[in-house]
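A.B. asks: quick one, what's the 3D model for this:
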Amino acid sequence: MVPDLPSPSRRSLLASAGLALAGATVGVGATRPTALPDPVTDQASKWLPDPTDHRWHPPVSEAHAREAVGRLADEVERGRELWEELDDDDDRFTGAGGHLDSARDDLESGDHRGALFSATYGMQFAGEDVGVALARLDRDGGDPERLAERGEAILERATAVAEAVADYPVADPGRDLGWYHEIERRIRLARLDAHERDPDRDRTYDARDIGTMYGGNLRAEQRVRDAEYLHERLRDRVGDDAEQWADRVDRVDGRVREAIDGFPSRETVREEVRALDEGTPYALARWKLSMWCYDTDYLVADWDEDLSLLNAVEAAQALAQRRAHDRAVDALVMEPDGPRSFDSGHVIREKRAAMRRFRRVVGDSPAPLLSILTERAGEDIDVAEVGFAGSYERPIWRDRVDAYCYALVARMKLKEYPRVFERFVDRA
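C.D. replies: Coordinates of the predicted model:
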């Protein structure tokens, strides 16, 4: 007679499975990845090392952050007082959407950059409520003409900063160009947020429109304050013996755009992909690579003609992406007529290769400009996980192809960025 064996508990089964997966992950480095079962390598894709948060950000002083948090607090208080005058049971005052509390917590913990970010983000929420109340109460601050005048004043300040940095004096190009990039990025954001008078349209504005305009101006003004603050900090760092880098930036921009012209157009690449047999791993991979590498952001942004460095960096990233696209297509492990399945072991192998290259190219403390150039490549490696953005309504092989392509394109971009970086910092 065979004795009854005790039934394993659910907890013990899960623990055993976890140990098995952990052991398999360790073994990925010593075993051919495609030899392991897909469920094991699916999980291992989440456990492999990811890049550290290498993206450089300019330092923010406590005083600058505290001023921004104070301005947000003033707007929240103003909004609360205005909404107390309104008799509206169908709407309510929402304040800064929780961002004022977050900003104060960040200040308390010493995270000044986080406090500034939360304060700036909260200004749109608080400003919208203030603007709605001003419009409904028929106060001067809710007049579209006054809002346009305020927006124009903000834009004039933004342009003044752009003109002040236009020569790009640098002492250390890899460091200082990173600062100028961040200054110009804030100028662009301010221009997007600030309300401008539209001479081609004769329209009326409702209270919600006024709220959006008021909030946009509030946030744009903070962006300009940030740009002015960063410029002042950078001047102290650069000193009086700096070299002017504007001509070099223009040369890089011109050469990069000339090189881009040698690649097929975005639509040509898309048409080539559309001609492939749909529903295969190869076709999906080609589609993903074309979307990720053939964007047109560097052209859309060119209306900010005075932001030369920002435009040149975006064009250089676009060139690196196009070159990475061709390298990635050549390196694909699947074939056009291959099976309608995909082994997630390829994700493991590619992600490990991408991380090795990331460590060689970026390291632990890259120059500010290099960290800006490679930011997206690090993010690509980070999301190279099976199931990161998956859906239970689609075949699992599609998630595996997504993760594989993220890692592959990151590795190929990281092959290009050292040359791109050298173009900007070369003193020759």
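A.B. asks: contacts, neighbours, all on C-alpha from now
C.D. replies: OK.
A.B. asks: check contacts around the residue nearest to A384 when sequence neighbours are not counted.
C.D. replies: Spatial nearest neighbour of A384, chain neighbours left out: A403 (4.1 Å); criterion: Cα to Cα, 6 or more residues apart in numbering. Residues near A403 by Cα atoms under 8 Å, 6 or more residues apart in numbering: 347, 383-386, 388.
A.B. asks: mind redoing it with 10 Å?
C.D. replies: Residues near A403 by Cα atoms under 10 Å, 6 or more residues apart in numbering: 42, 45, 344, 346-348, 350-351, 380-390, 397.
A.B. asks: equivalent analysis for R136, please.
C.D. replies: Counting by Cα under 10 Å, 6+ apart, R136 has contacts 82-83, 86, 142, 206-208, 210.
A.B. asks: could you flag which of the residues you listed are buried?
C.D. replies: Among the contacts of R136, those classed as buried by 16 or more other Cα atoms under 10 Å are 82-83, 142, 207-208, 210.
A.B. asks: in CSV, list those along with secondary structure and distance to V313.
C.D. replies: Below are the buried ones among the contacts of R136 laid out as CSV (DSSP: H, G, I helix; E, B strand; the rest coil; distance: Cα to Cα, whole Å):
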residue, secondary structure, distance to V313
L82, helix, 44
W83, helix, 45
G142, helix, 39
A207, helix, 39
R208, helix, 36
I210, helix, 35
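A.B. asks: make JSON lines from the residues you listed and add distance to E62 to it.
C.D. replies: Listed next are the buried ones among the contacts of R136 as JSON lines, based on distance: Cα to Cα, whole Å:
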{"residue": "L82", "distance to E62": "30"}
{"residue": "W83", "distance to E62": "31"}
{"residue": "G142", "distance to E62": "32"}
{"residue": "A207", "distance to E62": "36"}
{"residue": "R208", "distance to E62": "34"}
{"residue": "I210", "distance to E62": "32"}
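A.B. asks: following up with a second sequence; could you model it the same way so I can compare the two?
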Amino acid sequence: MSPDDIPSPSTENSSTGDPSDDSSPSGDSPPDNDSSSPDDTPLVHSRRQFLGLLGGGSAVFAGMSWFAPTWLPDPITDQFVIHYPEPPAHVWRPDMSDEHADKAVARLEQIVEQAQTLKERGDPDSIPRRLQMHLRQGDPTGGWLESAKSASNTHERLSYATIGMMFAGETVGAAKAVLDEVDPEELVERGKRIQSRAEDVLDSFSDYAVSDPTRDLAYLYFVEQSLASARFQSRHWERFVGENDYTNDAIADTYASYLQAEQHLDDARYYRELYRENLGDQTEPFADALATSLTTLTQSIAALPSHVEMRERVEDERDLDQQTPYGAARWELLSICFDGDYQFNYGPDGHRHGHTVQRLVETANALLGRRAHEFALDELDVDPDDTNYDSGRTFRAKRRAVRQFNSVRKTYDSPFAGVLAQDAAELIHAGELGIDMADGTFPMWRNRVESATYYLASEGQMRAFDEVFQSIFDGS
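C.D. replies: This is a model prediction of the structure:
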């Protein structure tokens, strides 16, 4: 299963306005609340409850500009963190047509019919134990088909249908294994066909022709992202070459992966057509400019400490673990800002080989993360001897991050800028989770300081946005 297929349906939040500013005093607040206080528990759980309790609406957040958030009890400020308006879940993505989404749902329905027919032909008493979960009675999609059919949002409809293909595909593969109807050579050929067709799509825009690069490259990013999933999931054919002793589980996984790969391939073609439809009459190849920009970004990263070097620095600091706010912040920022995955799977044997726009975006995000590291660490203002972290500081960090995000998006409102800003938006969305889902596993100061690292890393990324964006487009 590709990372792109992880179930994560969410409703887009269009409330990006920030009704408050950062003029609130940051000093002379009462002593921080003790995180072990019996009162340090969530008081309300829904946005409606919270705003109703405090008087409602955006005026609640606007009022926060008149005093320091650290004056409030931590559990109250935690709710400000959770309910403060955030950027949209998807900063920019191409429109999804009803026709394309409905086609995916119809495909899933056909797979379900095939799965049910195959299950009925099998002998329940002959099913190996490891395959019983795939062949149990009921909906082979685990409810995803119904979710796909009922979803009004076309992106969600497509996403739910694609997830359903994994579960229904496992049923098809498991049933064929039980019925002894598996042809290993056909599975090899099917996987190779998907890969070949994906490469044909990639070759069809190899010059990266654009009329407006800040628009057209955004569409091509989504093309390449879908192709990456298709190419990755079609590689299961390698498990059936030669005398390999493949298992029934491998067969079930392969059928599921191929079905999803074929859907991702259709998605790539759909996004490619949108790219073509939006091209102006006058175009120029942008491949060389992309290569130059990629080199510039890579060299900028090379001039900074590597992930390994930064990890060694953190490890070399005496007694630096996650048992203090300072240690927790250092380790969390290392994870957020120095991810090395942007280099992977782009080599000759990688499933993203030749994906220049996707590689450019991931490299740019890696540079933005590294640029954000020192800013975030400084703004956290955490000392090694600290034993607590006030929730008001976390709230201020989120408020600042949202304001910075909105300001940059107002300046850079192109589709590609939206693609590049997605990572910063996701950091803001992820920041509240540690507080909202706190279960007592860690002291609350740890949840709060780690949430603050997400917000400040997002702000740091957006503060470096102009430099990185201009290095890609050179003012275009």
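A.B. asks: TM-score of the superposition?
C.D. replies: After superposition, the two chains reach a TM-score (TM-score structural alignment, normalised by the length of the first structure) of 0.89; 410 aligned residues with a Cα RMSD of 2.5 Å.
A.B. asks: quick check: buried residues in the one helix or strand V26 of the first structure maps to?
C.D. replies: Per DSSP states H and E, V26 of the first structure falls inside helix 10-28. By neighbour count with 16+ other Cα under 10 Å, helix 10-28 of the first structure contains the buried residues 21-22, 24-25, 28.
A.B. asks: A246 of the first structure - how many residues pack around it?
C.D. replies: Counted by other Cα atoms under 10 Å, the residues lying close to A246 of the first structure total 17.
A.B. asks: can you pull out the strands in the stretch 201-350 of the first structure?
C.D. replies: Taking DSSP state E, counting those that start in this stretch to define them, one finds strands in the stretch 201-350 of the first structure at 243-244.
A.B. asks: what about the helices in the stretch 251-400 of the second structure?
C.D. replies: 287-302, 307-316, 325-337, 356-380, 391-411 (DSSP state H, counting those that start in this stretch).
A.B. asks: ok, now how distant is the counterpart of L367 of the second structure in the first structure from R139 of the first structure?
C.D. replies: Using TM-score structural alignment as the criterion, L367 of the second structure maps onto L319 of the first structure. Separation of L319 of the first structure from R139 of the first structure (Cα to Cα, to the nearest Å) stands at 51 Å.
A.B. asks: could you check which of these two is surrounded by more residues?
C.D. replies: A direct count of neighbours by other Cα under 10 Å for L319 of the first structure and R139 places L319 higher, at 26 against 11.
A.B. asks: OK, contacts around the more buried one?
C.D. replies: With Cα under 10 Å, 6+ apart, L319 of the first structure has these contacts: 256-261, 263, 293-294, 298, 313, 325, 413, 416-417, 420.
A.B. asks: highest neighbour count among the residues you listed?
C.D. replies: Highest count within the contacts of L319 of the first structure by other Cα under 10 Å belongs to K413, 27 neighbours.
A.B. asks: coming back round to it: among the contacts of R136 of the first structure, which recur in the second structure?
C.D. replies: Retained contacts for the contacts of R136 of the first structure in the second structure, judged by both residues aligned by TM-score structural alignment, their matches' Cα atoms under 10 Å, are 82-83, 86, 142, 207.
A.B. asks: dump the residue contacts of the aligned residue in the second structure for M213 of the first structure.
C.D. replies: Alignment note (TM-score structural alignment): M213 of the first structure maps to T254 of the second structure. Neighbouring residues of T254 of the second structure by Cα under 10 Å, 6+ apart: 1, 166, 169-170, 173-174, 187, 191, 233-237, 239-240, 248, 260.
A.B. asks: let's see 8 Å
C.D. replies: 170, 173, 236-237.
A.B. asks: same deal with Y282 of the first structure?
C.D. replies: By Cα under 8 Å, 6+ apart, the residues touching Y282 of the first structure are 332, 334-336, 338.
A.B. asks: need the counterpart of it in the second structure.
C.D. replies: That one, Y282 of the first structure, aligns with Y326 by TM-score structural alignment.
A.B. asks: returning to that earlier point: switch the helices of the stretch 251-400 of the second structure over to TSV; also include distance to G475 of the second structure.
C.D. replies: Shown next, in TSV, are the helices of the stretch 251-400 of the second structure (distance: least, Cα to Cα, whole Å):
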stretch	distance to G475 of the second structure
helix 287-302	12
helix 307-316	30
helix 325-337	26
helix 356-380	16
helix 391-411	13
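A.B. asks: which of these sits closest to Q422 of the second structure?
C.D. replies: Ranking the helices of the stretch 251-400 of the second structure by their distance to Q422 of the second structure (criterion: Cα to Cα) puts helix 356-380 first, at 9.3 Å.
A.B. asks: before we move on, which element is the aligned partner of L202 of the second structure in the first structure in?
C.D. replies: Using TM-score structural alignment, the equivalent of L202 of the second structure in the first structure is A162. In the assignment (DSSP H and E), A162 of the first structure maps to helix 144-165.
A.B. asks: and the angle for that helix with helix 308-331?
C.D. replies: Per axes from the mean of the first three to the mean of the last three Cα atoms, to 10 degrees, the angle that helix 144-165 of the first structure makes with helix 308-331 is 80 degrees.
A.B. asks: now do helix 144-165 of the first structure: which elements does it pack against?
C.D. replies: helix 173-193, helix 207-238 (3 or more Cα pairs under 8 Å, 6 or more residues apart in numbering; DSSP states H and E).
A.B. asks: nearest to V252 of the first structure, out of the ones you listed?
C.D. replies: Using Cα to Cα, these put helix 173-193 closest to V252 of the first structure, at 13.1 Å.
A.B. asks: for that closest one, grab the matching residue range in the second structure.
C.D. replies: With TM-score structural alignment as the criterion, helix 173-193 of the first structure aligns to 213-233.
A.B. asks: roughly how far is the matching stretch from the heart of the chain?
C.D. replies: Relative to its chain's centre, stretch 213-233 of the second structure lies at 15 Å (Cα atoms, centre = their mean, to the nearest Å).
A.B. asks: for stretch 227-239 of the first structure, same thing?
C.D. replies: With Cα atoms, centre = their mean, you get 24 Å for stretch 227-239 of the first structure.
A.B. asks: what sits up against it?
C.D. replies: Taking Cα under 8 Å, 6+ apart as the rule, stretch 227-239 of the first structure contacts 58, 64, 158, 161, 165, 169-172, 176, 179-180, 182-184, 186-187.
A.B. asks: one more time with 6 Å, if that's ok
C.D. replies: With Cα atoms under 6 Å, 6 or more residues apart in numbering as the test, stretch 227-239 of the first structure has contacts from 171, 183, 186.
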